[in-house]
Every structure is written in structure tokens, then in C-alpha cells.
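J.: What follows is a predicted structure for the sequence shown.
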Amino acid sequence: MKTVADRERQPLSMVKASWRWRQMKQDKYLYLLLAPAILFVFVFVYMPLPGIMVAFKDYDVFKGFWGSDWAGLKFIREVFELPMIGDAIGKTLLISTLTLIVCFPAPIVLALLLNELRLKLFKRITQTLLYLPHFLSWISVIGIAYAFYSIYGPLNDIRLWLFGGDTERIMFLSNPHFFIPNVLLLSLWKETGWSTVIFLAAIASVDPQLYEAAYMDGAGKLRQTFRITLPTILPTVMIMLIFQLGNLFQSNFELIYGLQNPFVNTEVISTLIYKQGIQQGAYALSTALGFIQGLIAFVLTVAANSISKKLTSSGIW
């Protein structure tokens, strides 16, 4: 049995380690609940990491991963020689930037509006209806979009009802100019409601006494929102923004690939990786393309986190 004097003579690192071990034993059931998530991340995130080496090998299916010859930076250079890479990067940046501008503020505004609802039953029903689209797969959303926008779908029927029976029916999904607005609309419809959960939780943590003090000083709801609510939830907003900026070179593969058709063939980086790697069997080239994409995402995340730390003193690490 160690005395107080013995514990005081122990190095600080050993004291901290002992304290952490006691905390882990105390919270053992919480760690047990966390175990499946840790296992999932380990199996599907960390175990595939050695596969990045395919980008630097002349990969041969018959020789296998370890038997294939090293190719150096050959496929990294070939990525930038692809004839469609410039257009794919441009479309990826365009869609990601527009998604950031349109879809990122939407759940914040919606959370602020939902927070002002006072009828609890109406608030719960509204939140449930807004959350539901999130639980649909993107393939289901694409199927709904095809049915809604089809020549004899509800949208064309509404147009005929509003403008008369002589109105020409339109093939919306065959119009290249409608592709990007449609991607934004479907993303808004599916994910905005679910994304409000995080911001509603952040708003719920605001001290009610701040609102009472502001009300006593004559501040209305709008001023309370800009002077109390938004500054208080700013760290949460910045963390979510960092994640979004890290995905600037990413795109929703399922949605974009599912909306492609013979009339519209908008290529982004993720669809290019799929078509090069899976359909044409250029595994090394597609891995090199994915490696560059991931490297850029890492740099953007680090840069966004550093800027956030300097401006708001909050970040993801």
C-alpha cells in the first residue's frame, strides 16, 4: 500500500498514467460501447491504408499486391496527363464550392428557426419530417428524382396545370444546365434536416440567462440571435466548416454517377476514379488519383484548422 509521500515522489507522468487507468476502469462500460466503432474504423479505414502503395506500383492482378514491380511516380504523372482530368477537377471544385455556399448555412438557419417554435407537438412533427429524407439511400433519392422529373411525372403535370394543356413537357434530367442545380436541390432536401441536429444541440447549450439579460436590455429576437446565439455556437460552426473545407476536392459519387445519362455526362474526380479503376481496370492510375485527392483534402483540413484556431481559437485539434 503506497503512502501519500510515496505517491508524491512518483514522476508526474506515472501519476497521470495511473489516474487515466483508474478513469478507464471506472468507465469500462462506456469503452465497451465504443469498441464496435473502434473496430469498424480499424478494419475499414486503417487496414486498407497499405493499399496506397498500389499508386507507386505497376500493379498486376496475377502477381498480386506484393509481387508487382515498383513504378515510382509514373502513375502520379499520368494522372495529370489524363485528357479529362482538368474538366473533372473544375467540376468537382464548382459543385463542392456551390454545395458549401448553399448547403452549409441552410441547417444553421433551419436550426435557428426551429429553436423559435413554441408549440412542442408542431416542432416535433416538423423535425421528424425534416429528418426522414436522411434515412433514404442516395439510390432511392435518385429513383424519386427520376420519377418526379420524368416527362409524365408530377413536375410536368404541375406545369401543365398552371400554364395550360398546350405547355410542352420537358425532359429535365436531359438538360446539362439543370444538372448542378439538381445536385444542390437533392442534397439540400436529403441532408439539411439531419444536419440541424448538431446545431440544435449547440443552441440548447446556450445559457438562458443570457437571453433574459438581453431581453431586459431591450434586445429583440433578431438581435439576440446575432449577439448571443451565433457567437455561442460559433465553435461548433467552425468545426463543421473545417470538415466541409476538407471535402472541397470530394464529391457525392452516388448522386452524381446516378444522375448521369446519355445526355448529361458530367465527370468529377470520384466518377473518374470509378471509371478508370473499376470499369477499365487501371487500378494503379485510379489509386494514384485517389491518393492525390486525399493528400489535397488533408492539406485543406490542416490549413482550415490553423486559420480557425487563429480567428476563433477553436479547431478539431
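T.: Yep, that arrived.

J.: Every contact and neighbour count from this point should use C-alpha atoms.
T.: Noted.

J.: Correct me if wrong: Glu78 contacts Leu285.
T.: Yes. Between Glu78 and Leu285 a contact is recorded at 7.3 Å, counting by CA atoms under 8 Å.

J.: Please say which of those two ends up with more neighbours.
T.: Leu285 (26 against 12; other CA atoms under 10 Å).

J.: isn't that one right up against Val79?
T.: Yes. Assessed by CA under 8 Å, Leu285 is found in contact with Val79 at 6.7 Å.

J.: what helix or strand does the nearest residue to Trp194 once chain neighbours are set aside sit in?
T.: Take Trp194 and drop its neighbours on the chain: the residue closest to it by CA to CA, 6 or more residues apart in numbering is Tyr131, 4.9 Å away. Tyr131 is part of helix 120-131, with elements assigned from DSSP states H and E.

J.: which secondary structure elements does the next helix or strand after that helix contact?
T.: Next along the chain after helix 120-131, taking DSSP H and E as the criterion, comes helix 138-149. The elements that helix 138-149 packs onto, with contact taken as 3 or more CA pairs under 8 Å, 6 or more residues apart in numbering; DSSP states H and E, are helix 154-163, helix 253-259.

J.: for those, which one sits closest to Ile180?
T.: Ranking those by proximity to Ile180 (CA to CA) places helix 253-259 first, at 9.1 Å.

J.: Give me the helices and strands touching the closest one, please.
T.: If you count contacts as 3+ CA pairs under 8 Å, 6+ apart, helix 253-259 packs onto helix 138-149, helix 176-204, helix 269-274.

J.: For the second one, name the packing helices and strands.
T.: Other elements packing on helix 176-204 under the criterion 3+ CA pairs under 8 Å, 6+ apart are helix 85-103, helix 105-115, helix 120-131, helix 230-246, helix 253-259.

J.: try this one side by side with the last:
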Amino acid sequence: MKTLSAQADTRNVSATPEPPKQRKKGIWRTVVRQRYLYMMSVPFVIWLFVFNYLPIWGWTMAFQNYKPSKSFFEQEWVGLKHFVDLFQDERFYLVLRNTLAMSVMGLIAGFVIPIAFAIFLNELRGKYFKRTVQTISYLPHFVSWVVVAGIVTKMLSIDGGIVNEVLLALHIIDEPIQFMAQGKWFWGIVTVSDVWKETGWNAIIYLAAIAGIDRELYEAAKVDGAGRFRQMWNITLPGIRTTISVLLIMSIGHLIGIGFEKQFQLSNSLVTDYSEVLDLYALNYGINISRFSYGTAISMFTSIVSIILLLTANGIMKKTTKESIM
């Protein structure tokens, strides 16, 4: 009995939380012991603060009638005037439609295709052929959008464009189609161009996740009689579920902030109503005509909506799949 009581007392003592002073000493010991790691991280923390957090101060321009010639304290404060103007502008809703349409199409195609490409590429047995295909697939990522836009425009041209030539040869169409002059084709052209350019590069992280799956699972599945498609469905896809969830959350966070480079390069005056996105809208109706406060309000709206989408997607994913990024 004495032994049992002594063990119980020992457990109670070990379960007692450490005093705050001892915890603080332990933290400082860890800091001192890992001081070189902390010192190595200081430049990155400074870079993050200077380029990501310090510019947030510029959001104050959205509440001012900003004039570059005046100091901060001399600016005229106008409250939410620029946001009111933004939501009353019919062009804004047209641009928002274009942004959401292209971002959703890009999210679906640009998310599903790299996963499928990585899984099927992983199933290739020839090592050299597999490496060759992988290398060729991610090379377009390093090509500038200026070059990509030139290639796409030439391929879709009515004067010797390969797409029209093939369609005419197959008797699918009777006369060449002016793809780049019709707004109804623009969203699809941007989506296909982006998928071609980024599929190989986006597949790299999925291939890395697949490489971390225990090979014994595949061997056990073979013994049980599972074919290659059954192995992909029951082993490969569940094995990269965490990676898929994290990247999906991050992609949803960028749903409204898709940039403007590809739209700017592929656009022309005939398809402006389908090509203009929020970032281009901020550039054309803000900075280019010196409406800096209005442009800041557009960018601020984009950032806030992106944060809300990110937190919402993370919350839903955390409840449904127990996966989250924060």
C-alpha cells in the first residue's frame, strides 16, 4: 500500500504544471541554444515586414482625396467616398464578373489537371521517358507571358493559324474563326493558355507528395488483386489528400486576386468587356488617370475579399476534412 501511494504521489507531482518562472527560463534557454537559427531568420522577417506589412499603411489613401504634392497631414479625408463610387460604378460589376469567371475556370482546370497529370506521370514505368516528359511539361512555366501570348495569337490567327487550319482540314468549320476578336472565346483561351503553361510546374509538388507514400501499400494492394486504377484511387489520392487540401485552400484565397498579366497580354480593344479584371480596372481607372485613392480602394477591396475567402475555405475544410493551413 505504501508503494502504491508513493507512486500516486509521484504521478501527482509530475502532473503539476511548471511554475511560470521555470517556463520562461526554458524559453530563454531554447532561444540561446538556437540563437544562430533565429539570427538567420532575421533578414527574412525584415523582408516580410518591409514588403508585405509596411505597404498596408498605404491603405489610408483609400480614405483620402490623395494628392502626391501634399504631405500625409495635409491630405483631405473623404471617408468611404471612393468605396461608394466603386460600388455605384456599373463597370465594376462587369469587371468583377470577368474576374470571377476566369478565376473559377482557372481554379477548376488548373487544379484538377495537374493532379491527374501527376498521378498518371507517376504510373509511367520508363524512368528516362518519365523524366523527359516531366522536364518538357514544366519548361513552359519559365516562358514569359509576352512570348506565350504571341504563340497563342499566332496559333489562333485566321491567317495560317494551326487551329483554324486543322478545323478546316477536318471540315468542322467552313471558314476561319476570329478567336481573338470574339469575347465569348476569351475566357476559354486564357484558361487553356494558363493550364498549358503551368500544369507541369504545379504537378511537381503532387509528385513530391506521391513519392512520400509508403511503397508497401502498393505491394499489399497488388497481393489483394487491386489493379493500377484501383491503387491510384484508394492509395495515391488519399496519400496526397493533405497536399490537395492545403493547395485548394490557398487557391481559393487567390480566387479574386488573379493578377492581370495574361489578360493584359492576350486582350485587345474588341474583347475589353470580357478581358478586363479587377487589377486591370485598378490600373486603368485608378493609376493611369491619377485617381490613386480610387485605385487603392479597388486593391483594398480585392485584398479584404481574398482574406475572407481564405478564412472561409480554411474553416469549411477544417470541419469537413480536418485539414487546415492555420
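T.: Here it is on my side, so go on. On a predicted model such as this, the values are computed, not experimentally measured, just so you know.

J.: Got a TM-score for the pair?
T.: The TM-score (TM-score structural alignment, normalised by the length of the first structure) is 0.89; 305 aligned residues with a CA RMSD of 2.2 Å.

J.: Go ahead and confirm the residue nearest to Trp194 of the first structure touches Trp189.
T.: No. With contacts counted by CA under 8 Å, Tyr131 of the first structure stays clear of Trp189, the gap being 9.7 Å.

J.: Tell me who's in contact with Val54 of the first structure.
T.: 65, 283-284, 287-288 (CA atoms under 8 Å, 6 or more residues apart in numbering).

J.: What's it aligned with over in the second structure?
T.: Using TM-score structural alignment, the equivalent of Val54 of the first structure in the second structure is Met61.

J.: Where does its match sit: helix, strand or coil?
T.: Secondary structure, DSSP: H, G, I helix; E, B strand; the rest coil: Met61 of the second structure is helix.

J.: distance of Met326 of the second structure from Met317 of the second structure?
T.: When CA to CA, to the nearest Å is the yardstick, Met326 of the second structure and Met317 of the second structure sit 11 Å from each other.

J.: Neighbour count: these two, which is higher?
T.: Met317 (18 against 8).

J.: Aligned against the first structure, show me the partner of the more buried one.
T.: Mapped onto the first structure by TM-score structural alignment, Met317 of the second structure lines up with Ser308.

J.: show me what contacts that match?
T.: Neighbouring residues of Ser308 of the first structure by CA under 8 Å, 6+ apart: 238, 242, 314-315.

J.: Among these, which pair sits farthest apart?
T.: Greatest spacing in these, by CA to CA: Ile242 and Ser314 (10.4 Å).

J.: Looking at these two, which has the bigger crowd around it?
T.: Set Ile242 of the first structure next to Ser314 and count neighbours by other CA under 10 Å: Ile242 wins out with 21 against 18.

J.: Grab the nearest non-local neighbour of that one.
T.: In space, Ile242 of the first structure is closest to Ala304, 5.6 Å off (CA to CA, 6+ apart).

J.: Just give me the neighbour total for the one you found.
T.: Per other CA under 10 Å, the neighbour tally for Ala304 of the first structure reads 21.

J.: what about it, helix or strand, and which?
T.: Assigned by DSSP H and E, Ala304 of the first structure belongs to helix 283-312.

J.: Contact partners for the residue nearest to the spatial centre of the second structure?
T.: In the second structure, the centroid-proximal residue (CA atoms, centre = their mean) is Ser251; its distance is 3.8 Å. For Ser251 of the second structure, the contact set (CA under 8 Å, 6+ apart) comprises Leu107.

J.: Show me what it lines up with in the first structure.
T.: Here Ser251 of the second structure is matched to Gln244 in the first structure, going by TM-score structural alignment.

J.: what's the answer for Val305 of the second structure, then?
T.: Aligned against the first structure - with TM-score structural alignment as the criterion - Val305 of the second structure pairs with Ile296.

J.: ok, now how distant is its match from Val237 of the first structure?
T.: To Val237 of the first structure, Ile296 of the first structure is 22 Å away according to CA to CA.

J.: For Ser5 of the second structure, grab the count of nearby residues.
T.: Counted with other CA under 10 Å, residues neighbouring Ser5 of the second structure total 10.

J.: In three-state terms, label it for me.
T.: Under three-state DSSP, Ser5 of the second structure falls in the helix class.

J.: where's it relative to Lys130 of the second structure, distance?
T.: Using CA to CA, Ser5 of the second structure is found at 65 Å from Lys130 of the second structure.

J.: before we move on, back to that, next up, the contacts around the residue nearest to Trp194 of the first structure.
T.: Listed by CA under 8 Å, 6+ apart, the contact partners of Tyr131 of the first structure are 191, 193-194.

J.: cool, and Val299 of the first structure?
T.: With contacts defined as CA under 8 Å, 6+ apart, Val299 of the first structure is in contact with Gly246.

J.: Quick check: chain neighbours aside, which residue is closest to Ser293 of the second structure?
T.: By the measure of CA to CA, 6+ apart, the closest residue to Ser293 of the second structure outside its immediate chain neighbours is Ala62, 4.6 Å from it.

J.: quick one: the one you found and Ser299 touch, right?
T.: No. Applying CA under 8 Å, one finds Ala62 of the second structure not in contact with Ser299, separated by 9.2 Å.

J.: Between those two, which has more neighbouring residues?
T.: Neighbour totals were compared for Ala62 of the second structure and Ser299, and Ala62 leads with 25 against 21 (other CA under 10 Å).

J.: Name all residues that make contact with that one.
T.: Contacts of Ala62 of the second structure were listed using CA under 8 Å, 6+ apart, and they are 80, 82-83, 293-297, 300.

J.: try Val31 of the second structure
T.: Here Val31 of the second structure is in contact with Tyr38 (criterion: CA under 8 Å, 6+ apart).

J.: Surely it is in a helix?
T.: Yes. Counting by three-state DSSP, Val31 of the second structure is part of a helix.
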